[in-house]
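below is the sequence, then the predicted model.
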Amino acid sequence: MEKEKKMKYSKIIKELDSNPPPMPQHSRNCIESLGGTDIKLVMHKIILESKPHNRLSMTIKKIKNKYLFSDHDEETNLIKDMEVRQVKLVDPCLKVTKVNLTSWLIGATQAFSSNNQWHKFVAANADTDTLKTMAVFQIWSFNWVPRESQKAELGFALIEVGDVPQLLSQAMRVEGETN
């Protein structure tokens, strides 16, 4: 059963990766109002039950823009030079918060993760019903320059694109039309 679920999740992500929906204009406007530039799609992510983990993780294998976290051209430098840094996170309701982003290994895979704040972030969005289990999101990155600094900093936005049952239903419908 677990293998079947992973295949379904993989199918949804693969479909979204091959034809990603554009960022909604209201989300783009919010990021630009923060001074955000260089907006790029990072990845698609399914929100799974993560009670023991308390993190939003982005594995390097699934990140579309591998050099997003560093000015270096080599992936090894990107991984080696990553340290904990505070980043802006724009939630699906366009509220802005700050979270700590760090790099670490999950098994043998390098990942970037917002540690120890994910449950708090989800709780702050509980009344919106957007960050629920099985919701499917795009994670977008952007650069912004704080007023007190001249150095560009990293930010992220979570954009909901649907939920697993809805997107599976759409994928099955499309698959049925092509067969």
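It's in.

only C-alpha atoms for contact and neighbour calcs from this point on.
OK.

which residue ranges of the chain form helices?
For the chain, the helices defined by DSSP state H cover 2-18, 25-33, 75-81, 118-124, 164-178.

adding another structure so you can compare the two:
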Amino acid sequence: MIEIKAMLQNMEAIVEEKRNTTPFNPLPHCTLHKVLSQVAPQFYTEQELAQIEEIDQSYCQVNNKKRGRSSDEGSVSHEERGVKPKRTKKREFKKKVREIVSSPPPKLPMIVENKIKELNGRDIKYVMHKELFPSDLDKEKCRLSLPVELDYLNEMEKMELKKRNEKGKLVGLGVGLLDPCFRLFSMSLRKWDMRSDSVYNLVQEWKLVLLKNKFKKDQKLNIWSFRDNDDKLHFVLDDRVIDDRVNSEESEELNNSVEIPKTSEA
């Protein structure tokens, strides 16, 4: 009990130090900041949370490289050890996003179209073909990432994403989200600016979306957007088109693989 109180006092001291220190630097107490950001994220702005996570990922990459060197030493040459998959992690992610975004738009399923019409939706757009990453399924991070290259926001909404409250936290843009079962969730779309890149994140009730659905890693979804009568932006997560596309491709491959028997001449 005494240790817990001491830890809480230490955490409060760090938070107070963070508030009085400009600019914010998580390096001196990186581990404590990481723990505190998980249990009490309200003490941090979105930008500060992004800095803490980026530093934590850098430490993980360094540790993985060290473990890789020790396990491969003696059997792998120095040149071979210089090529590490972890170093291309961000590049692979960007490449994957570009492939998903550049894929041709599928046909809007009738069941999705009818639901949008039922909600008096208009301005329907195909957003992207999304593959779920582990970070999208993390119930502690509670966010669905979307590339900033996608064009479904108007200029006023883009300006709204830059606004912050009196504590310096991003306000975000209020949007609606329909899961594959057409359950409606209230979400907040926010833009996180990293050092080398930016990303959109759907937050707020994403954890509830994960609890209601059995999403899996690498699961593929088609994401659509529309606007209601009040011009409010909504997103639709659709997993039916993926299954239909796979079944269609499998049927086509099966038909192509079947050989037509030759008729014997009389």
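Yep, that arrived. These numbers come from a predicted model, not from an experiment.

TM between them?
The TM-score (TM-score structural alignment, normalised by the length of the first structure) is 0.67; 148 aligned residues with a C-alpha RMSD of 3.4 Å.

how about JSON lines for the helices of the first structure, with mean neighbour count added?
Listed next are those as JSON lines, based on neighbours: other C-alpha atoms under 10 Å:
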{"stretch": "helix 2-18", "mean neighbour count": "14"}
{"stretch": "helix 25-33", "mean neighbour count": "15"}
{"stretch": "helix 75-81", "mean neighbour count": "14"}
{"stretch": "helix 118-124", "mean neighbour count": "15"}
{"stretch": "helix 164-178", "mean neighbour count": "13"}
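
could I get the ones you listed as a markdown table with distance to residue 137 of the first structure?
As requested, the helices of the first structure are exported to a markdown table (distance: least, C-alpha to C-alpha, whole Å):
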| stretch | distance to residue 137 of the first structure |
| --- | --- |
| helix 2-18 | 10 |
| helix 25-33 | 13 |
| helix 75-81 | 24 |
| helix 118-124 | 13 |
| helix 164-178 | 10 |
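
now do the strands in the second structure.
122-131, 144-147, 173-178, 184-193, 198-204, 220-227, 233-238 (DSSP state E).

tell me, the last one lands on which residues of the first structure?
Right, the one you point to is strand 233-238 of the second structure. With TM-score structural alignment applied, strand 233-238 of the second structure matches the range 154-159 in the first structure.

list the buried residues of that stretch.
154-159 (16 or more other C-alpha atoms under 10 Å).

out of those, which comes closest to residue 54 of the first structure?
Nearest to residue 54 of the first structure among those, counting by C-alpha to C-alpha, is residue 158 at 16.6 Å.

distance check, the residue lying closest to that closest one once chain neighbours are set aside against residue 13 of the first structure.
With sequence-adjacent residues excluded and distances taken as C-alpha to C-alpha, 6 or more residues apart in numbering, residue 158 of the first structure is closest to residue 139, at 4.9 Å. For residue 139 of the first structure, the distance to residue 13 of the first structure equals 12 Å [C-alpha to C-alpha, to the nearest Å].

what do you get for residue 40 of the first structure?
For residue 40 of the first structure, the distance to residue 13 of the first structure - C-alpha to C-alpha - is 17 Å.

by how much does the match of strand 233-238 of the second structure deviate from the second structure on average?
On superposition with the second structure, the mean distance recorded for stretch 154-159 of the first structure (mean C-alpha distance after the TM-score superposition for the first structure) is 0.6 Å.
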